[in-house]
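In: fold the following.
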Amino acid sequence: MSQGITARDRQARISAYTAFAVQGLCFASLVTQVPQIQKAHHLSDATLSLVLLMVPLVAGVGSVVSGALFQRLGSGPVLRVSQPAVAVTIALIGLTGDLSFGGTLPRPPAIAEDVALYTAVALFGLFVGAVDASMNAQAVAVERRYGISLITGFYAVWSVAGILGGLWAALTNRLDLSLFTGFAIAAAVGIAASLTTGPRLYRRAEEGDGPTAEELKAAGRSVPWRPILIVGTAMAVAYLADAAISSYGAKYLDDELSASDWVAPLGYVAYQITMVISRGVADFAVRRSGAVRVVRLGGLVGIAGMVGVVAAPSAPFAIAAFALAGLGLSVIAPVSFSAAGRVDPTGLGVAVSRVNIFNYVGFVLGAAVVGAIAPLSAGHGLRIAFTVPTVLILIVFITAKGFAPAPVEGARPDAPAMERPMA
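Out: This next block holds a predicted model:
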């Protein structure tokens, strides 16, 4: 650990942990209630797929816009504004299902409720993208101050908060609370935590100056694309499966396996629990057996889990299958970033930023592919749609050798890496 860690650094670290926790809580609170949102707005499966696809697409815009603001303001102020905004938007999404406020006002036309939903979801995506970028920037700044890799711990906090968010969704459905009430309580917790710890995030002057555009352009020419494409393709497949599970897992349990409203969010919870467990031992496994074996084993376990999801005869079986899928898929992204570090001689994170593109590609494709297939086969649409990521995970085996590329001179294979958490 670097010498000279101050109380200010410890405050920033705790604040960054809090940011990851709030993001995990808000994201899980929303995605596990997809079936309830669909029922509240009487959305067809095709319309729902468009609503879900809107989130990663708009999130990409939010990430780009916030990145442009970092040079002038720093990531801390961006995070302090965007994170409470995410919490507010999930409450707004819950409110759009009943603009009559429980019958105290005349119910507005359905089109008004739909427009309100689309607007709230677009705002959610915009602010989620901003939070993704800014909380990662804060985490990297913390790592730089401490001089050791801490990123896995931040994502572990994200997953634990996601588990709590899924359990909260199950409880609100069990108690038959309205969507707005459930979302508003989660939002209140998130807002309170953000406002309490936000002032302790690093400010621009404390984050340090990033590379200039000229430096990044020159560095980019020294990073080979071929190894990036190999591991990036495998990571895109992993995130495609992740998007299918996070966006449609609860709906699958609700629609096709007739799970109770309070049971439907538990597939996501099980998936997150095993991801925490797997990532807790993945580093040790890589050191002991090598990245190629770990990726192949992860792919094998991931396929087994997805086959179980497709073949599930009941909700409990599917929940166990989601857990198995999380156990395997969770190792692919972190090892992808480590592989990128082996071929990046710049020290500026060029290779990591390139690999990072593929997680958004996978997430968008997952929402689009599953959303497009699901409405085509009444009664079994999601079961059929889940076969797509199941088959595509075979790509992991084809690309596995690429996870141990020959290191480029000057590269830092242990360099900190950023990733969007697998939901």
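In: only C-alpha atoms for contact and neighbour calcs from this point on.
Out: Noted.
In: next, the buried residues of whichever helix or strand F358 is part of.
Out: Taking DSSP states H and E as the definition, F358 sits inside helix 350-373. Within helix 350-373, the residues that count as buried by 16 or more other C-alpha atoms under 10 Å are 350-352, 354-373.
In: which helix or strand lies directly C-terminal to that helix?
Out: helix 381-385.
In: what's that next one packed up against?
Out: Contacting helix 381-385 under the criterion 3 or more C-alpha pairs under 8 Å, 6 or more residues apart in numbering; DSSP states H and E are the following elements: helix 226-255, helix 291-311, helix 350-373.
In: for the comparison step, fold the sequence that follows:
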Amino acid sequence: MQQARIGRWAVGAMFLVNGFIMGAWAPQIPLLLPRHDITESTLGALILALGLGAVGAMIFAGRLINLFGSRRVLRTFAVLLIPVLPAVVFAPNVYLLALAMVAFGAFTGCMDVAMNANAVVVERSMGRAIMSSSHGFWSLGGFIGGIFGGQLLAAYGSEVQALWAAGCAALVVTTASLFLMPDAPAPKAHADEPKPALLPRDGALWLIGVMALFSMVPEGAILDWAALYLTRELGGDPAISGYAFGLFSGAMAVLRFAGDGVRNRFGAVRTLQVSGFIAAIGLLGGAMAPSPWFAILSFGFAGLGVANMVPVLFSAAGNHPGLSSGAGIAAVTMVGYSGILVAPASIGYIAEHIGYRWTYGSLATLAIFVALMAHRARAADDLRGRDAAQAAIIDPPA
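Out: Down below sits the predicted model:
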């Protein structure tokens, strides 16, 4: 049990590093436009390259975890992620920038899947949920990276900020890697048992993935485009350009650390319903904001709603009947994280033609959809169902 408690803090530190890098990346985004003399559509294509790298890597992340275990995969890709932000910032031309963006996405994507899988390992050892608080560490990292990263960028420039972020990440990753929880021994496969498909063939699981996607699209939209929205349409100062994602992540962190208790009291379905409607209200407030600070506060309110939507859906995937927790989480992570990595590319194109206000307003409908479909996540509370599914997979009937 002591090892599990230490492992919980170690995997939480990995979530924090991942969020910290993404938060530090947010205020860097507007600077790519003048540095490489590109349009918003080109920037959207570069962000799409990042997303495709992530989703493409996630397809194989589950297989890597089955072969080597979540701890080893997490350690590897956490180390690979450290130099990626400086590589993006120091890229001398658009072609090398595109390659760096693909690597950024691939390493982030594999680290995402591995750290969620390792959180499941800790949950099973401790006998209780830690998924919401683990995602809380991600949000806390995004808050730190966005707030301090924006200030450091304004004071010392993008190069110093990127190196500072990489150095901080290296320190935490090096320490946390020593204490990650090892995976339980994998069950022996039956001789006549077919190899699992690369992607599960279960429509209900993919619907949960779509709900995760719709929950993450607003997060990606605020991460990648809120800084431009504040500076270009609302006349905000560049020094506060990272505040929108920073406050959004900070609000998510607070609610995610309390999320496991909220779910235990009100249940996954009710939690998801209320969260979806809160997120929709915050996004509408940001869309109609008369000033930069009103938009920042609205996005922070949206973060209160978005906070526990993804952890609930990941738990529902992990408890999905007929599949191992790893297979369910890998599939939903792949679909869901395309919301934060792939969808913003199309958002940039849309915003360039209709403006950011209409774009953020339309995203509120996605949060409402998740709230209306919340009953699909009832498996998040069905621990007995998960155990039965695991037993069926480990020892299938003759």
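In: now the helix holding F358 of structure 1 against helix 226-255, angle please.
Out: Note on geometry: by axes from the mean of the first three to the mean of the last three C-alpha atoms, to 10 degrees, helix 350-373 of structure 1 and helix 226-255 are set 30 degrees apart in direction.
In: A54 of structure 2 matches what in structure 1?
Out: Superposed on structure 1 with TM-score structural alignment, A54 of structure 2 falls opposite A59.
In: again with V102 of structure 2
Out: In structure 1, V102 of structure 2 lands on A122 (TM-score structural alignment).
In: ok, and the closest non-adjacent residue to G198 of structure 1?
Out: R80 (5.4 Å; C-alpha to C-alpha, 6 or more residues apart in numbering).
In: the alignment partner in structure 2 of the one you found: neighbour count?
Out: In structure 2, the residue paired with R80 of structure 1 is R75, using TM-score structural alignment. Applying other C-alpha atoms under 10 Å, we find 20 other residues in the vicinity of R75 of structure 2.
In: against A114 of structure 2, how distant is R75 of structure 2?
Out: 9 Å (C-alpha to C-alpha, to the nearest Å).
In: for H353 of structure 2, same thing?
Out: For H353 of structure 2 relative to A114 of structure 2 (C-alpha to C-alpha), the value is 38 Å.
In: these two: who's more crowded?
Out: A114 (31 against 10).
In: now the counterpart of the more buried one in structure 1, nearest residue through space, not along the chain?
Out: With TM-score structural alignment as the matching criterion, the partner of A114 of structure 2 in structure 1 is S134. Excluding its sequence neighbours, the residue lying closest to S134 of structure 1 (C-alpha to C-alpha, 6+ apart) is S75, at 4.9 Å.
In: for the one you found, grab the count of nearby residues.
Out: Neighbours of S75 of structure 1 using other C-alpha under 10 Å come to 28.
In: count of residues packed around T152 of structure 1?
Out: Using other C-alpha under 10 Å: T152 of structure 1 sits among 18 other residues.
In: aligned partner of it in structure 2?
Out: Matched to structure 2 by TM-score structural alignment, T152 of structure 1 sits across from S132.
In: from V310 of structure 2, how far out is that match?
Out: With C-alpha to C-alpha as the criterion, S132 of structure 2 and V310 of structure 2 are 9 Å apart.
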